[in-house]
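A.B. asks: Sequence isn't available, so here's the structure alone:
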């Protein structure tokens, strides 16, 4: 009877734990740090969006891809950070059942779009106008995960509603649902990464033909290889380790996830926007006019 009663339990909400090994007296520090990351992400991307809207000289196809990237970074951070900040600041980690799956969709959708945008930017800037953003791909992950029976724990050992973190709570065999999601993630990540590697190899060959050493260094300084590696490699490792049962500390895994999820949106405005000469000139002009 107890087994049958347990199967009829309906979960109405989930509880986001965050870092399970974090001591309570560090909660305030972590919430302040995450709040700083969120504000910095909003301000950095908002500066470029404002410059783009106010300056006709920036309204060119070459900047459309960066605009898409900035919007994705802001929406991704807005979908994930407020709830985990609330968890550590107000001890409120509860999220509704529907809200959790909605957050899961945004997490994977904006992650997929960002991967494709980075690939597009590596191939050619103008291609951002023509590149199709695929809404149905991450949506299938949600459609397959939502009807699963959730009748046991509602505690998510994660900082947001991730596909892996949610489906592990289902009272059923996870393999049938995890492998299609894993294959899709690898296609999106490794496919985009392969395009980026090919594009940068061609780019490096072209740069090496530059006679001036100073010209080479200046060109290489505009490369965003570090942020690309930070976005793709830890993600691939996270998905791979979850599916081949590589065991390591939960807190370490969450630190890796937070690193590749939060650092790129915060640093992207500096790499793709404020280091561009034309954008810097527009920003300096605006500041001088105010003075």
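C.D. replies: Happy to help now that I have it. Predicted, not measured: the structure shown is a model, and the values here were computed from it.

A.B. asks: contacts, neighbours, all on C-alpha from now
C.D. replies: Fine.

A.B. asks: count of residues packed around residue 3?
C.D. replies: Residue 3: 7 surrounding residues under other C-alpha atoms under 10 Å.

A.B. asks: Can you tell me how far it is from residue 208?
C.D. replies: Separation of residue 3 from residue 208 (C-alpha to C-alpha, to the nearest Å): 68 Å.

A.B. asks: same thing with residue 179?
C.D. replies: Taken as C-alpha to C-alpha, the span from residue 179 to residue 208 is 42 Å.

A.B. asks: try residue 164
C.D. replies: Going from residue 164 to residue 208 by C-alpha to C-alpha gives 43 Å.

A.B. asks: which residues touch stretch 54-68?
C.D. replies: If you take C-alpha atoms under 8 Å, 6 or more residues apart in numbering as the criterion, stretch 54-68 is touched by 48-49, 51-53, 117, 120-121, 125-126, 128-129, 272-273, 278-279, 282.

A.B. asks: Looking at those residues, which are in strands?
C.D. replies: Among the contacts of stretch 54-68, no member is found in strands (DSSP state E).

A.B. asks: Are any of those buried, and if so which?
C.D. replies: Neighbour counting by 16 or more other C-alpha atoms under 10 Å classes 48-49, 51-52, 117, 120-121, 125-126, 128, 272-273, 279, 282 among the contacts of stretch 54-68 as buried.

A.B. asks: how about those in a markdown table, adding distance to residue 107?
C.D. replies: Converted to a markdown table, the buried ones among the contacts of stretch 54-68 look like this (distance: C-alpha to C-alpha, whole Å):
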| residue | distance to residue 107 |
| --- | --- |
| 48 | 23 |
| 49 | 22 |
| 51 | 27 |
| 52 | 26 |
| 117 | 15 |
| 120 | 20 |
| 121 | 21 |
| 125 | 25 |
| 126 | 26 |
| 128 | 21 |
| 272 | 22 |
| 273 | 23 |
| 279 | 29 |
| 282 | 33 |
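
A.B. asks: Next one for the comparison:
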């Protein structure tokens, strides 16, 4: 850091991770985080390849799953390698612009995920509330367009956040009390009156990216539940409810922990620094690792197709062994 005119120019940040974690646990912590990252890589790459390979799965619902898997894969790749490197190799340093780049992708991919969940809710809403019009209203091309908007809408908003944060003078500590660079951790190191403006603007953008999709998701799923309850056929009701289960699980994993943290902060309940970081890490990373499992075991067509492929592969191996003998 270089001192000039009472303003400290920060060239690097230090990723602190969990402040209360004893150095003796750095090895196990890095191993756990590395395993989680491997689960994110393997699970989400598998979903992408499996849906692309299986022509029968190239339908609107599963194409949305592909976009969600790509978002989860990207988020895990942006955040986890650095914190694993910190605990595994003691490499805590991240350059100034690298930290801002990570911050951009952290918030951008989180916002993309929120809008993709809205697209997924729209898909289920039309499929259940307007089943006869579903083939016309929801096609592969329409889903590609909607998912494209989900990737595009947060982009200019996050660029505003980044450029506004970059324009701030940084004169505080250069320690990031978090497992990755995010807006709060970085702007806490800024000084001057403009910092408050940047925080307010970012908060408004965050609320737009999270609450607008959440409002639509809640309205759509309430409508879906009302339609399901009106169905007199128990078997039909269960079958339709099954088609919504994966989407509900995925949505709850994304929103409920965030809402919990926000509500507890609003009512004045405070966490320790380590507990807060753990909560943020869990609701950021856990869905990316768990979502592929939900896709495979809670989505009937993916599960049946996967089981069929496994049985076919097993029979093929047995035939090869039999012919050799």
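C.D. replies: Everything's here; your move. Everything quoted here is computed from the prediction, not taken from an experiment.

A.B. asks: Please enumerate the strands of the second structure.
C.D. replies: Ranges of strands within the second structure are 2-4, 7-9, 12-15, 93-95, 175-176, based on DSSP E.

A.B. asks: after superposition, how close is the shortest one to the first structure?
C.D. replies: I take that to be strand 175-176 of the second structure. Following superposition, strand 175-176 of the second structure is found to deviate from the first structure by 0.3 Å on average (mean C-alpha distance after the TM-score superposition for the first structure).

A.B. asks: For that strand, grab the matching residue range in the first structure.
C.D. replies: Using TM-score structural alignment, strand 175-176 of the second structure corresponds to residues 155-156 of the first structure.

A.B. asks: so how far is that stretch off the chain centroid?
C.D. replies: Distance, stretch centre to chain centre, for stretch 155-156 of the first structure: 20 Å (C-alpha atoms, centre = their mean, to the nearest Å).

A.B. asks: Just give me the match in the second structure for residue 263 of the first structure.
C.D. replies: Under the alignment (TM-score structural alignment), residue 263 of the first structure maps onto residue 286 of the second structure.

A.B. asks: can you check residue 189 of the first structure too?
C.D. replies: Under the alignment (TM-score structural alignment), residue 189 of the first structure maps onto residue 210 of the second structure.

A.B. asks: Next, the contact list for the nearest residue to its match once chain neighbours are set aside, please.
C.D. replies: Spatially, and ignoring its direct neighbours in sequence, residue 210 of the second structure is nearest to residue 114 (6.1 Å; C-alpha to C-alpha, 6 or more residues apart in numbering). If you count contacts by C-alpha under 8 Å, 6+ apart, residue 114 of the second structure has them with 209, 210, 213, 214.

A.B. asks: rerun at 10 Å
C.D. replies: For residue 114 of the second structure, the contact set (C-alpha atoms under 10 Å, 6 or more residues apart in numbering) comprises 68, 108, 120, 150, 154, 209-214, 217, 251, 254-255.

A.B. asks: Ok, residue 85 of the second structure next?
C.D. replies: By C-alpha under 10 Å, 6+ apart, residue 85 of the second structure lies in contact with 30, 33, 34, 91, 92, 93.

A.B. asks: My guess is the second one contacts residue 80. True?
C.D. replies: Yes. With contact defined as C-alpha atoms under 10 Å, residue 33 of the second structure and residue 80 form a contacting pair (7.0 Å).

A.B. asks: Now for those two: what residues contact both?
C.D. replies: Between them, residue 33 of the second structure and residue 80 share these contacting residues under C-alpha under 10 Å, 6+ apart: residue 285.

A.B. asks: Turn the contacts of residue 85 of the second structure into CSV, including distance to residue 275 of the second structure and neighbour count.
C.D. replies: Converted to CSV, the contacts of residue 85 of the second structure look like this (distance: C-alpha to C-alpha, whole Å; neighbours: other C-alpha atoms under 10 Å):
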residue, distance to residue 275 of the second structure, neighbour count
30, 18, 20
33, 16, 18
34, 20, 18
91, 23, 14
92, 20, 20
93, 23, 17
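
A.B. asks: out of these, which are inside helices?
C.D. replies: Among the contacts of residue 85 of the second structure, the members found in helices (DSSP state H) are 30, 33, 34.

A.B. asks: which parts of stretch 200-210 of the first structure are buried?
C.D. replies: Judged by neighbour count using 16+ other C-alpha under 10 Å, the buried positions of stretch 200-210 of the first structure are 200, 203, 207.

A.B. asks: For residue 31 of the second structure, see how far away the residue mapped onto residue 231 of the first structure from the second structure is.
C.D. replies: Counting by TM-score structural alignment, residue 231 of the first structure corresponds to residue 254 in the second structure. With distances taken as C-alpha to C-alpha, residue 254 of the second structure is found 24 Å from residue 31 of the second structure.

A.B. asks: cool, and residue 248 of the second structure?
C.D. replies: 31 Å.

A.B. asks: Also residue 161 of the second structure?
C.D. replies: Note on residue 161 of the second structure: its distance to residue 31 of the second structure, by C-alpha to C-alpha, is 33 Å.

A.B. asks: ok, now residue 14 of the second structure?
C.D. replies: Where residue 31 of the second structure is concerned, residue 14 of the second structure sits at a distance of 21 Å (C-alpha to C-alpha).

A.B. asks: neighbour-wise, which of these two wins?
C.D. replies: residue 14 (21 against 15).

A.B. asks: for that one, what are its contacts?
C.D. replies: Counted by C-alpha under 10 Å, 6+ apart, residue 14 of the second structure has contacts 86, 91-96, 99, 173-178, 180-181.

A.B. asks: Would you point out the most distant pair within the contacts of residue 114 of the second structure?
C.D. replies: The largest separation in the contacts of residue 114 of the second structure, counting by C-alpha to C-alpha, is between 108 and 217 at 19.5 Å.

A.B. asks: Of these two, which one has the most company?
C.D. replies: Taking other C-alpha under 10 Å, residue 108 of the second structure and residue 217 do not tie; residue 108 has more neighbours (26 against 23).

A.B. asks: and that one, what is it in contact with?
C.D. replies: 71, 75, 102, 114, 151-159, 161, 206, 209.

A.B. asks: quick one: which of these has the most company?
C.D. replies: Counting by other C-alpha under 10 Å, top hit in the contacts of residue 108 of the second structure: residue 114 with 25 neighbours.

A.B. asks: So that one versus residue 141 of the second structure, what's the distance?
C.D. replies: Using C-alpha to C-alpha, one gets 21 Å for the distance from residue 114 of the second structure to residue 141 of the second structure.

A.B. asks: Please enumerate the helices of the stretch 101-250 of the first structure.
C.D. replies: Under the criterion DSSP state H, counting those that start in this stretch, the stretch 101-250 of the first structure contains helices at 136-145, 163-167, 175-208, 213-220, 225-243, 250-268.
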